[in-house]
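Asker: dropping a prediction and its sequence here:
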Amino acid sequence: MPDNYLFSRLTAYAEAHPDKAFAEQPDAPSQSYGTTLRNALRLAAVLTEAGLNPGDRVAVQVDKSLTAIELYLATVAAGGIFLPLNTAYTASELAYFLDDAAPSIVVCDPDRESEITPLANTARLFTLDKSGLGTLTAALTDMIITPVPRSADDLAAILYTSGTTGRSKGAMLSHDNLYSNAAALKDHWRFTENDVLIHALPIFHTHGLFVATNIALISGATLNF
């Protein structure tokens, strides 16, 4: 039986060096790789309890936070497909993405809950703010899950194109697409565990989430958030 291809590779450093700092944030203690991994597995348990099945999509329109990064890892660990959405999308724009992608779980900012609820269709709706608070984290328990087996060719994320010449199209990204890209750039840019990355980009952006974050995870670098 295969392991969870992307999750196991992104978290290998965390398992070997749990006390190393993964993220530094202003006015907050640094957070270790081990804590980040455990938080992701706890969030994965929430998603699974909410009915997420392997191959289901999790649509996320929330402000940048460390918890949002953990939610990305949690989705992959639970066998889901992560769908990040620009925080500037209006309700009418969101309606298209949610209809097209048909997610089983939607996570949004608490301030937009009433606006997005009718757009979520049959999806389970959770909230998450930039401080890491909302119904998603309120549902956390001490339960963690064993990562769901996924292969290199299974989908890990969908990222919609800009749609400059027509409606946006969902680009399907496999586990190996994301891992091999991060691994190649890690080697090319010579990232190591001694590096600190100033994480300036939004995490609905392909570079902010799938490049910067994934490279830090596999190299053991620390994110300055």
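Answerer: Yes, it's here. Everything quoted here is computed from the prediction, not taken from an experiment. Residues are numbered from 1 along each chain as shown.
Asker: contacts and neighbour counts: CA atoms only from here.
Answerer: Will do.
Asker: in this protein, which spans are strands?
Answerer: 21-25, 28-32, 57-61, 81-84, 105-108, 124-127, 155-160, 170-174, 196-198, 222-224 (DSSP state E).
Asker: got a list of contacts for the fifth one?
Answerer: Okay, so that is strand 105-108. With contact meaning CA atoms under 8 Å, 6 or more residues apart in numbering, strand 105-108 is reached by 47, 52, 57-62, 116, 120, 123-129, 136.
Asker: what residue in this structure is the furthest from its centre?
Answerer: residue 165 (27.9 Å; CA atoms, centre = their mean).
Asker: ok, and here's another one to check against it:
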Amino acid sequence: MNLTSQLHKTAQEKGHKTAYYFMDQSSTYAELDASVTKFASGLSSIGIKEGDNVALLLGNTPQFVIGLYGAMRLGAKVIPINPIYTPDEIGYILNNGDVKAIIMLDLLVPLAEKIHGLLPKVEHYIVCETPQGQEAGQDASELSVFSKMKSFTQLVLSGDLDFKGPELEEDETAIILYTSGTTGKPKGAMLTHRNLYSNAKDVSDYLHITEDDRVVTTLPMFHVFCLTVALNAPLMNGGTILIDPRFSPKEIFRLAEEYKPTVFAGVPTMYNFLYQYPEGNAEAFSSFRLCISGGASMPVALLQNFEKKFNVLVSEGYGLSEASPVTCFNPLDRPRKAGSIGRSIMNVANKVVNELGEELPVGEVGELIVQGPNVMKGYYNMPEETAATIKDGWLYTGDLARKDEEDYFYIVDRKKDMIIVGGYNVYPREVEEVFYNHPEIVEAAVLGVPDPNTGEAVKCYVVSKNPNLTKEDLLDYSKERLAKYKVPSSIEFLEELPKNTTGKILRRALKQQVTEIK
């Protein structure tokens, strides 16, 4: 079984069920499955074959879902790309990923005109029409800027509903997800049909996602967190997804009131925005049975404040692109442990090891490693990087963690983010937790900076809702709550912290600021 055959099975059994809502329009499973089949046929008609690489340069839209499942039904490999990346970033992935066709928003036609000469392997640009693009004068049905351009809508309309794709092997690559490239150029994690199907099924089973659930899909679909938890998992069991093009607290509360969703998935920053939203109230969230947090560690103070204000459970989990992504979640059948990423989901093993790969006792900090049917087959065209990441069947995550006596895991920090002050280890997250407990701090981020005396020192960036709060106030506050070597040597106030498109705070952007100042 694979994702696209599961979608077809669901359409046969529950064809009348609503698969998604988008901009207050809906589609049934039967309609979605028909569009997927016809799009796969349309791709085949222009020469896309099993094994070809197809890029998705799309935001949260029905075309993303149809493009993803349609390309997979044909046996093509899908490469989702953030559409707001720079031309250089997009060009690198398209070339490195040997992309043959791009499915893109009409608003990106000017970008295609600019860079298509640098992309000799790309044979087709498939343009998805949007109201915004049409207002800007983009009409994909009439585009003739260069002969490689096709209309997404026309490919679907002209497709054959009786099209039969190839038998898909479970160990064949289905999706190539390019990592964010925090340590260099992005690497393409190759996820197989088995990886994706198993993780979506295990997540839906673990979180009890059923056909009665309505899941808010506001995380970017091109990001693996959304892809599995808020897209594939609900579609696995006939649930309904509420496709939100762009996160905003106002829109989330509107969706909550109008569609009575049952599951919300977001990163900690989203929860912070929802918590701070003046018009937010518990009544609007009354239909939610579960909120899921991932992508970064959620400050315990924020988690507890959010649950108290909205009277809803927040289950924190953990994952990474190379694991499709989920490896841990707080279970729903026992008390949730604040600050923990939970226990291993079914069919996945997590353990904490030392530098020699030996498992560490309960409570000791080491690197988290993962094993299971969700672990990638490797990095695209990068055998050395693959060998350094997957050892003896275990995926080395690069995250520092510990485990308690009940097999709950806790992320301490990224291995490379650890700060060493005079020989002592300081984990940014533990300092950030202290600042998040301050009633006038909205956000905080901590990193290490060079220090002539101690090697490194702790620097903290904060966003405050009180313009009169001073650095001295915060230093006094932290000195009361942290060991001396953990107290920040400097504190800087910012209007907002840099974030990526999922809302995750980017420490590397802050590090870049420090480097530029030097």
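Answerer: Thanks, I have the structure now. As the structure is a computational prediction, the values presented were derived from the model and not from experiment.
Asker: re earlier: what's the residue farthest from the centre of structure 1 aligned with over in structure 2?
Answerer: Per TM-score structural alignment, the equivalent position to residue 165 of structure 1 in structure 2 is residue 183.
Asker: do residue 11 of structure 1 as well
Answerer: By TM-score structural alignment, residue 11 of structure 1 lines up with residue 8.
Asker: what sits against that match?
Answerer: So, once contact is read as CA under 8 Å, 6+ apart, residue 8 of structure 2 ends up touching residue 33.
Asker: distance from the top helix by length along structure 1 to structure 2 after superposition?
Answerer: Identified as the longest helix of structure 1 according to DSSP state H is helix 33-49. Following the fit onto structure 2, the mean deviation recorded for helix 33-49 of structure 1 is 0.6 Å by mean CA distance after the TM-score superposition for structure 1.
Asker: what range in structure 2 matches that helix?
Answerer: Under TM-score structural alignment, the match for helix 33-49 of structure 1 is residues 29-45.
Asker: which parts of that stretch are buried?
Answerer: 29-44 (16 or more other CA atoms under 10 Å).
Asker: tell me the one of the residues you listed nearest residue 203 of structure 2?
Answerer: residue 29 (20.7 Å; CA to CA).
Asker: check contacts around that closest one.
Answerer: 7, 10-11, 14-19, 238.
Asker: repeat the analysis, applying 10 Å as the threshold.
Answerer: Counting by CA atoms under 10 Å, 6 or more residues apart in numbering, residue 29 of structure 2 touches 7-20, 35, 235, 238-240.
Asker: for the residue nearest to residue 42 of structure 1 when sequence neighbours are not counted, give me its contacts.
Answerer: The shortest distance from residue 42 of structure 1 to any non-neighbouring residue, by CA to CA, 6 or more residues apart in numbering, is to residue 144 (4.5 Å). Applying CA under 10 Å, 6+ apart to residue 144 of structure 1 gives the contacts 38-46.
Asker: could I get these as JSON lines with distance to residue 6 of structure 1?
Answerer: Shown next, in JSON lines, are the contacts of residue 144 of structure 1 (distance: CA to CA, whole Å):
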{"residue": "38", "distance to residue 6 of structure 1": "16"}
{"residue": "39", "distance to residue 6 of structure 1": "17"}
{"residue": "40", "distance to residue 6 of structure 1": "14"}
{"residue": "41", "distance to residue 6 of structure 1": "14"}
{"residue": "42", "distance to residue 6 of structure 1": "18"}
{"residue": "43", "distance to residue 6 of structure 1": "17"}
{"residue": "44", "distance to residue 6 of structure 1": "14"}
{"residue": "45", "distance to residue 6 of structure 1": "18"}
{"residue": "46", "distance to residue 6 of structure 1": "20"}
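Asker: and residue 179 of structure 1, what's its match in structure 2?
Answerer: Per TM-score structural alignment, residue 179 of structure 1 is aligned with residue 197.
Asker: what residue is smack in the middle of structure 1?
Answerer: residue 72 (1.4 Å).
Asker: I'd say that one and residue 80 touch.
Answerer: Yes - contact criterion CA atoms under 10 Å: residue 72 of structure 1 and residue 80 qualify, at 9.4 Å.
Asker: identify the contacts common to the two.
Answerer: 44, 58, 156-157.
Asker: nearest to residue 112 of structure 1 among these?
Answerer: residue 58 (16.9 Å).
Asker: what's around the closest one, how many residues?
Answerer: 28 (other CA atoms under 10 Å).
Asker: what sits against it?
Answerer: 47, 52, 71-72, 75-76, 80-84, 101-107, 123-125, 157-158.
Asker: do the same with residue 182 of structure 1
Answerer: Neighbouring residues of residue 182 of structure 1 by CA under 10 Å, 6+ apart: 10, 176, 188, 210-219.
Asker: dump these into JSON lines; add distance to residue 200 of structure 1 and neighbour count as well.
Answerer: What follows is the contacts of residue 182 of structure 1, written out as JSON lines (distance: CA to CA, whole Å; neighbours: other CA atoms under 10 Å):
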{"residue": "10", "distance to residue 200 of structure 1": "21", "neighbour count": "24"}
{"residue": "176", "distance to residue 200 of structure 1": "25", "neighbour count": "17"}
{"residue": "188", "distance to residue 200 of structure 1": "21", "neighbour count": "9"}
{"residue": "210", "distance to residue 200 of structure 1": "14", "neighbour count": "19"}
{"residue": "211", "distance to residue 200 of structure 1": "12", "neighbour count": "20"}
{"residue": "212", "distance to residue 200 of structure 1": "10", "neighbour count": "21"}
{"residue": "213", "distance to residue 200 of structure 1": "11", "neighbour count": "21"}
{"residue": "214", "distance to residue 200 of structure 1": "15", "neighbour count": "25"}
{"residue": "215", "distance to residue 200 of structure 1": "14", "neighbour count": "25"}
{"residue": "216", "distance to residue 200 of structure 1": "14", "neighbour count": "25"}
{"residue": "217", "distance to residue 200 of structure 1": "16", "neighbour count": "22"}
{"residue": "218", "distance to residue 200 of structure 1": "19", "neighbour count": "21"}
{"residue": "219", "distance to residue 200 of structure 1": "18", "neighbour count": "21"}
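Asker: can you redo these as TSV with distance to residue 92 of structure 1?
Answerer: TSV is the format used below for these (distance: CA to CA, whole Å):
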residue	distance to residue 92 of structure 1
10	35
176	33
188	41
210	26
211	29
212	30
213	30
214	31
215	34
216	35
217	35
218	37
219	40
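Asker: just those: which are in helices?
Answerer: Reading helices off those with DSSP H, I get 10, 176, 188, 214-219.
Asker: closest one of these to residue 89 of structure 1?
Answerer: residue 214 (24.8 Å).
Asker: report the buried residues of stretch 79-89 of structure 2.
Answerer: 79-83.
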